[in-house]
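S.K.: One predicted model, sequence on top.
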Amino acid sequence: MEIIIEGCGSMKPAIYEAAIKGDIALDDSKLDQRSPQKNNILHIAASRGHDRLVEDILRLRPLHLKLENSAGDLPIHLAASSGHQSTVRYLISEAKEKGVKEGLMAANKEGNTLLHLALKNEKEEVGELLFVMNKEASRCLNKEDKSPLYMAVEVGYLHLVTEMITYCYSGEMRQGKSIVHAAIETRNKELLENILSLKPSLLDSMDEHGRRPLSYAASIGYIDGVRYILEPGRFPQNSYMRDRNGFYPVHTASEKGHINIIQEFLWHYPDLRELLDRKRHNIFHTAAMNGKANTVRYMLKVPKLENLINWKR
């Protein structure tokens, strides 16, 4: 069992509680204490949005701006995570004034910048502020390969996503997790439409399993997303493109037993029933091999599909 000795990784309880409340008389004995997670008094004040206390601390300890806690967070990271806009503004201005490089682009041990953390914690106003102050941060990838743009899609911030896409893809954008897949995963049709109208080429992006967006939507049974992508004249080629596993999107729907998705595919493109995956299986074989009894029964009842059982491979 780890024993924390006061002064070597602990903060006096009275000081800790006073810092949380923002009501503390500062002196040298209090300024340099650390909590078990190596938060100093500035970390605590910033995380609570105590602007006056933050100002007082920095007058006495200006370099506390660049001290990290055990997670690699600077005080400004905690202010951004907690959504304290005025505190974030002040700490950024102080960092610039004092020539401290750490700030807008600083990342913690998980690779999260201020913008990542604001969006991860659903602090939209702080996220918008940080994007305006440093748009380049929206391209940064954390250790999960997520950009702030991806996180903005996850939480559904339509306006911010639009602004970020316009900026991010005006130059070089590092490949990270697909924002189209994120919109599909959250079943946000408005965001999906917005992303693909601005950047239709993203429909060719793949997730970590080698699935394009249409196949991913088919795999989770997201009928509205499938319908949007299949709309006449929109993205016809995507129904005829294999994923890394050798499946076409209609095979993925069959594998998962999503009858309504299969119906949607065949309503738009009836000849998809003829497609064979890399192992020469049609959609009937795929459903049968994956134990999708309801899907098999459905196909046997549809005259146009019943001959798939005897299809030569």
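M.R.: Alright, I've got the coordinates. Numbers count the residues shown, from 1 in each chain.

S.K.: hey, let's count contacts and neighbours off CA atoms from now on
M.R.: Noted.

S.K.: heading toward the C-terminus, what's the first helix or strand past the longest helix anywhere in the chain?
M.R.: The residue-count maximum for a helix in the chain (DSSP state H) belongs to helix 85-97. Going down the chain from helix 85-97, the next helix or strand is helix 114-120, by DSSP states H and E.

S.K.: what is the orientation angle of the next helix or strand after that following helix with helix 85-97?
M.R.: Using DSSP H and E, the helix or strand that directly follows helix 114-120 along the chain is helix 124-133. Taking axes from the mean of the first three to the mean of the last three C-alpha atoms, to 10 degrees, one finds that helix 124-133 is oriented at 30 degrees with respect to helix 85-97.

S.K.: Structure two is appended below for comparative analysis:
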Amino acid sequence: MDSRRHKAAVQGSSASLAALLWEEGGAKILNSTTPQGNTALHIAAGFGHVAFVEAAVGEHGDLLIAKNNEGDTPLHLAIRAGSMAVVDKLFTFSTLAGPCWPEEEPLIMMNNAHNTPLHEAVKHRRSAVALRLLDEQPLCGRTRNMDMLTPLHIAAREGLTDVVDKIVDIPWVPEKFIATNNVNGTALHQAVLGGHTRVVEILLVKTAPGLIDLTDAVGNTALHFAAQKNDKRMVRMLLDHRPDLAHRRNDRQQSALHVAAYYGSTAAAAELLRHSPDSAEMLDKDGRNVVHVAVSKVDTLRSLLKLMSLQADVINQGDSAGDTPLHLAAKMAHVQSTLTLLKDPRVNPCLLNRDGHTARSLVEERLTGGEMDAYVVYLWEKLNKYESRRCKNLQQLPPVAVATYQVQSLRRRGHRSGSGNDEYLGPTRSWPPSSPPSPSPPPSPCPATSGLAIHADRAAFSIFLVSNTIAMCSSIAVVFCFIWAWRVPAKFNLEHLIWVHILTVIACLAMIVSLMTSAYLTVLPTKRWPAYLVITIGACTPVVVILILGKEAFYIPFVQKPLLPVDVKSHNSNGDIQI
């Protein structure tokens, strides 16, 4: 296509088109294309030039079914660009021609991705265009593209209620006879994925009863999708329509509750348990229940432990390898999940897996194997503490292979994993002696190099963080106030001084609190007296200041006056203020 034709199409000049047609001898010039295969009609349709489109189609009607390199017709491009006036004009020409097309009609032609104009209309949320296409070609609503998506799938996902309503009203083969090898599932899956409750209601009421039973390519029902999206309302709607859906498993034998726990969908999990409390007992292909799966999501784990108030057997159930949720938390070195389980009185830290390990001895294997970072040491300390408290009368437990004094030595020396200093552990022995070494546990989800604080779960650490931040930020604010005051002293008044005074007092108090809590956290529990001395001195400091200054310690000027009685009269040659 030469530059004049391209320019005429881009500008939408029908006069230029008429001149070219007269000059070059008729409509044959309209068959020329760009390197992308676009004709002049493609270009004009994409830019929304109605007059040019009308003139071009009037000269050469076959341009309506011309395809570019992507297989798009001008109607595809017009819908994609949202040129409704051009779409209307192309509709008119397409319907007037009727059955006279040498190939398939423009209204149902597919591009290289097998998308029809109706696919493009619903994908770009052109409801009016989609409804008009359905009036002309009703069966296009169920045509699948390369991704196995029909316009009904896309309209359901986009929440186009009127389009979905119109498509399902058109007689069609029931969904239950369509193969479910689609990774996108059915239109119901897509509606759930988009969170469109009204569309879900339409599909459940107006389609075949078996639609809700259909799965995607890996066996997930629509309820699995709702659980993944943490859509409580959608879960309730589907379960009200089909209560036994909570017991349906996918190809990995996972129920919707397993999926909710895996994705941390706390609200969906609560709704599933409310409808079907026994679904907590369902096992996946690894023999794991919902508590096993929730170990990696501490918020979901806490919620499940509160909801399952009477199901201690589920909380302590072993999987195919005999691992309880506590064993899994210990294997993953997930401190927060481990502590959450240990604080629950129903959790039994004395149980053994099939290799004869408790949760404590699993972590101990990592210590004796050389993985001795503070993160793992802290986890071992907690497990050892709870195990010694709750399992006093049990003899079959594996013996402790790491002494407490060795752990304290590791803490003091700041040992890190991978350093190769195994002498810190001293002589150790594995348990049981006759059994072969168990496989290496999976790597920690939060390695030692991430700098996780071992006191993160203590209240003193939280106080330290907050007070230290307040002190730092208040000090920075005071410094910038004085920098600004030095630059323009004439504008620094008592109002600014009041704020500087208040922020300075806050910074000082926060620094005292930060000092006291840091001393308390870092001093060994066996030698607390230095920490108590620091806390006493810090607490007495404000009292000493008040005793020395008296009421002046609380004085803050409240009179709105300039800091210095200056009279800015003029400036000298250097730009300095003359008083």
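M.R.: Here it is on my side, so go on. Nothing here was measured: the structure is a model prediction, and the numbers come from that model.

S.K.: Show me what the longest helix of the first structure is packed against.
M.R.: Applying 3 or more C-alpha pairs under 8 Å, 6 or more residues apart in numbering; DSSP states H and E, one finds that helix 85-97 of the first structure contacts helix 51-60, helix 75-82, helix 124-133.

S.K.: Deepest-packed of those, please.
M.R.: Stretch with highest mean neighbour count among those: helix 75-82 (a mean of 26; mean count of other C-alpha atoms under 10 Å).

S.K.: Let me see the residues that make contact with that helix.
M.R.: When contacts are defined by C-alpha atoms under 8 Å, 6 or more residues apart in numbering, helix 75-82 of the first structure is touched by residues 42-44, 46-49, 65-68, 85, 87-88, 91-92, 103, 113-115, 117-118, 120-121, 123, 126.

S.K.: Can you tell me which of these are classed as buried?
M.R.: Buried members of those, counted by 16 or more other C-alpha atoms under 10 Å: 42-44, 46-49, 65-68, 85, 87-88, 91-92, 103, 113-115, 117-118, 120, 123, 126.

S.K.: how much space between I283 of the first structure and L276 of the first structure?
M.R.: According to C-alpha to C-alpha, to the nearest Å, I283 of the first structure and L276 of the first structure sit 8 Å apart.

S.K.: Looking only at neighbour counts, state which of these two leads.
M.R.: Between I283 of the first structure and L276, I283 has the larger neighbour count (other C-alpha atoms under 10 Å), namely 29 against 19.

S.K.: Contact partners for the more buried one?
M.R.: 250-251, 254-255, 273, 275-276, 308.

S.K.: To which residue of the second structure is it aligned?
M.R.: Counting by TM-score structural alignment, I283 of the first structure corresponds to V290 in the second structure.

S.K.: hang on, the earlier thing: how much does the longest helix of the first structure stray from the second structure?
M.R.: Superposed on the second structure, helix 85-97 of the first structure shows a mean distance to its aligned partners of 3.0 Å (mean C-alpha distance after the TM-score superposition for the first structure).

S.K.: could you check the angle helix 75-82 makes with that helix?
M.R.: Taking the same axes, to 10 degrees, one finds that helix 85-97 of the first structure is oriented at 160 degrees with respect to helix 75-82.

S.K.: can you list contacts of helix 85-97 of the first structure?
M.R.: By C-alpha under 8 Å, 6+ apart, helix 85-97 of the first structure touches 46, 49-51, 54, 65, 76, 79-80, 101-104, 125-126, 129.

S.K.: Count the neighbours of H209 of the first structure for me.
M.R.: 10.

S.K.: can you tell me which residues contact the closest residue to N468 of the second structure other than its chain neighbours?
M.R.: Using C-alpha to C-alpha, 6 or more residues apart in numbering and skipping the chain neighbours, the partner closest in space to N468 of the second structure is S514 (5.4 Å). Contact partners of S514 of the second structure, counting by C-alpha under 8 Å, 6+ apart, are 463-465, 467-468.

S.K.: redo that, cut-off 10 Å
M.R.: S514 of the second structure is in contact with 460-461, 463-471, 508, 520, 538, counting by C-alpha atoms under 10 Å, 6 or more residues apart in numbering.

S.K.: Which parts of the stretch 451-579 of the second structure are helices?
M.R.: For the stretch 451-579 of the second structure, the helices defined by DSSP state H, counting those that start in this stretch cover 459-487, 494-522, 529-549.

S.K.: which of those helices sits most buried?
M.R.: helix 494-522 (a mean of 18).

S.K.: Grab the nearest non-local neighbour of L283 of the second structure.
M.R.: Nearest to L283 of the second structure is N289, by C-alpha to C-alpha, 6+ apart, at 4.7 Å.

S.K.: Distance-wise, check the one you found relative to L214 of the second structure.
M.R.: Distance from N289 of the second structure to L214 of the second structure, by C-alpha to C-alpha: 24 Å.
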